[in-house]
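>>> Sequence first, then the predicted structure:
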Amino acid sequence: MKQLHTCASPARLVVMVSGAGSNMQALLEASADPAFGAQIVAVGADREGTRGLEIAESAGIPTFVEKLGAYPNREEWDGALAVKVGEFSPDLVVLAGFLKLVGPQVLTAFPGRVINTHNALLPAFPGVHGPADALAHGVKISGATLFIVDPGMDTGAILAQVTCPVFDDDDEASLLDRIKTVEREQLVSVVGAMSRQGWWMEGRKAGLC
C-alpha cells in the first residue's frame, strides 16, 4: 500500500549541513520565490564554524549545532538531534552534505520525511567516496541520487536520479564538480515538487505525487 505524504504551504524545511552548504544555499535561493512552495526554517550542523551556518545566519535563518562528540554515545546524540530538529516542526528534513548517519530516533520522529542527496547513482558506489569509486570502476555515466533515508548507509528508497557523463581525462575533482552541478539542480527541483505536490512510498519504491 502506498504511503502518501504532504506538506504545509509553504513547506517547512530543516536543512542539515557539515561544510560549505552549497546545496542548502541553492534551496535558500529557490525559496525566495513564493511559487517554490517551501521555506528553510532552520539549518543545523554537526560542527561549529561551517560556511553553511554562516550563510544561514546571514540570511536570518535560525541555526543550531549538535556535535556527536558532545554526547557519551551515538544513541544520545541521535535523540538530542531528533528533539532539536522537532522544535522547528519540519515537513522535510534535508540532509545536504551532512556527514553523519542519523539514527532510529530521528527517523522515527520524521518517518518518510528525511531525505538525502548522494553523489553517485545508487545502489552503486554508496559511502563517502562515490565519485572516486565510480572512476576506479571505469563507468561512463555517473550522477546523483536523491533518496528517503532509512537505517542503512545510502540504502533508502530512491526518489530521483540525474546523470552526467564521465570523461576519459576526469579526475575525482573534475567529476565531483560536474556531479555537484546536476545534484544541486535535482535537489531544488525535487524538493520544490515534494513541497507542492507531495510524495509517496511503497516498499523499495518512492516518487512524486
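Great, that's in hand. Numbering: from 1, shown residues only.

>>> CA atoms for contacts and neighbours, from now on please.
Fine.

>>> Mind jotting down where the strands sit in this protein?
Secondary structure of the chain (DSSP state E): strands at 3-5, 11-17, 38-45, 63-65, 92-95, 114-118, 141-148, 158-165, 199-202, 205-208.

>>> who are the neighbours in contact with Phe125?
Phe125 makes contacts with Pro131, Asp133, Ala134, as judged by C-alpha atoms under 8 Å, 6 or more residues apart in numbering.

>>> how about the nearest residue to the second one, chain neighbours excluded?
For Asp133, ignoring the flanking residues on the chain, the nearest one in space by C-alpha to C-alpha, 6 or more residues apart in numbering is Phe125 at 6.2 Å.

>>> Give the buried residues for stretch 131-146.
Neighbour counts using 16 or more other C-alpha atoms under 10 Å place Pro131, Ala132, Asp133, Ala134, Leu135, Ser142, Gly143, Ala144, Thr145, Leu146 of stretch 131-146 among the buried residues.

>>> Which residues does that stretch contact?
With C-alpha under 8 Å, 6+ apart, stretch 131-146 has contacts from 115-122, 125, 158-167, 171-172, 175-176, 179-180, 182-183, 186-187.

>>> The structure to be compared is supplied as follows:
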Amino acid sequence: MSKSFRIAVFASGSGSNFQAIADAVNAGKLDVHIGLLVCDRPNAKVVERAKQLGIPSFVFRAKDYGSREQYEQEILQRLESLEIDLVVLAGYMRLITEVLVKPLYGRLINIHPSLLPAFPGLDAIQQALDYGVKVTGVTVHYVDGGMDTGPIIAQQTLAITPEDNEATLAASIHQIEHVLLPQVIAQIAAGELKINKDS
C-alpha cells in the first residue's frame, strides 16, 4: 500500500479553511492525511479545532525566538520528520523566508482572498471594496517568498454587488475558499499539478 499524501496546514485565526480541508478528508472527498497544524497564535480558534479533530499542532509565539528564520528552522525540522508532502498556508498571517521557501518550493501553496495580482497583502477584501472593482475572487498560488506572488494555480471570480460590505463579501469569499482549496489539494495529491521549477 502506498504512503498516504501528507499535508501540513499553517493558520493564524479561526481556521475555517483548515476545517473545510478536514471536513473534505472526513467526507472521503479528499484523500490526504493532515499531519500537522502550524499556528503562531496560541489562543487562535484553529488550535481548538485541531485538538477536537485529533490533529497534532505546533503552536509558537514569534517573540519567543530571536528571528523569523529561527522558528522556521524548527518548523522545517518538524515537517521533514513527519514526511510532509505539501504545506498549505490557509490564513497564516506571517511572511515566510527562504528557510521554508527554498526546500519547499513547489510544495508550498497559499490561498488569498482576491484575484491576484490585484490586492496582495493584508485586508484584500477591503482593498477591493475601496477601489470599487465590480469583480473580485479567490486565488490559490505557489509561494515564492514574495508578498502573494508566485505562480497562480487556480482562481475563482465573484461579483461584488452594490449592497456588499466587508462582512458580506468576506462570507461569500470564504464559501469559495472552502471549496476551491480542497479541490486544488486533491489535484496536487493526485499528481495532476506540478510546478515548473525552471520558470
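Structure received. The structure presented is a predicted model; accordingly, all values stated were derived computationally and were not measured.

>>> before we move on, the earlier item: quick one: map the residue nearest to Asp133 of the first structure onto the second structure.
Aligned by TM-score structural alignment, Phe125 of the first structure pairs with Phe119 of the second structure.

>>> And for Ala30 of the first structure?
By TM-score structural alignment, Ala30 of the first structure lines up with Ala24.

>>> count of neighbours near that match?
Neighbourhood size, Ala24 of the second structure [other C-alpha atoms under 10 Å]: 19.

>>> now the closest residue to it other than its chain neighbours: how far from Arg107 of the second structure?
Excluding its sequence neighbours, the residue lying closest to Ala24 of the second structure (C-alpha to C-alpha, 6+ apart) is Leu30, at 5.3 Å. Distance of Leu30 of the second structure to Arg107 of the second structure, given as C-alpha to C-alpha, to the nearest Å: 17 Å.

>>> Please apply the same query to Thr157 of the second structure.
Distance from Thr157 of the second structure to Arg107 of the second structure, by C-alpha to C-alpha: 25 Å.

>>> So those two - more neighbours on which side?
Set side by side, Thr157 of the second structure and Arg107 show more neighbours around Arg107, with 18 against 14, by other C-alpha under 10 Å.

>>> any idea what that one aligns with in the first structure?
So, by TM-score structural alignment, Arg107 of the second structure is matched to Arg113.

>>> neighbours around the residue lying closest to that match once chain neighbours are set aside, how many?
Nearest residue to Arg113 of the first structure, sequence neighbours excluded (C-alpha to C-alpha, 6+ apart): Leu92, at 5.0 Å. As a burial measure, Leu92 of the first structure scores 24 neighbours (other C-alpha under 10 Å).

>>> same question, the one 3 residues further on
Taking other C-alpha under 10 Å as the neighbour definition, Leu95 of the first structure ends up with a count of 25.

>>> and it, what does it touch?
Val15, Met16, Val17, Val114, Ile115, Asn116, Thr117.

>>> Is there a neighbour count for the fourth one? I'd like the number.
By other C-alpha under 10 Å, the residues close to Val114 of the first structure number 23.

>>> quick one: it from Ser9 of the first structure, how far?
18 Å.

>>> Now do the same for Arg12 of the first structure: its match in the second structure.
Match for Arg12 of the first structure (TM-score structural alignment): Arg6.

>>> and if you look at Asp169 of the first structure?
In the second structure, Asp169 of the first structure lands on Glu163 (TM-score structural alignment).

>>> count of residues packed around that match?
Neighbour tally, Glu163 of the second structure, other C-alpha under 10 Å: 7.

>>> Asn196 of the second structure -> the first structure?
Using TM-score structural alignment, Asn196 of the second structure pairs with Glu202 in the first structure.
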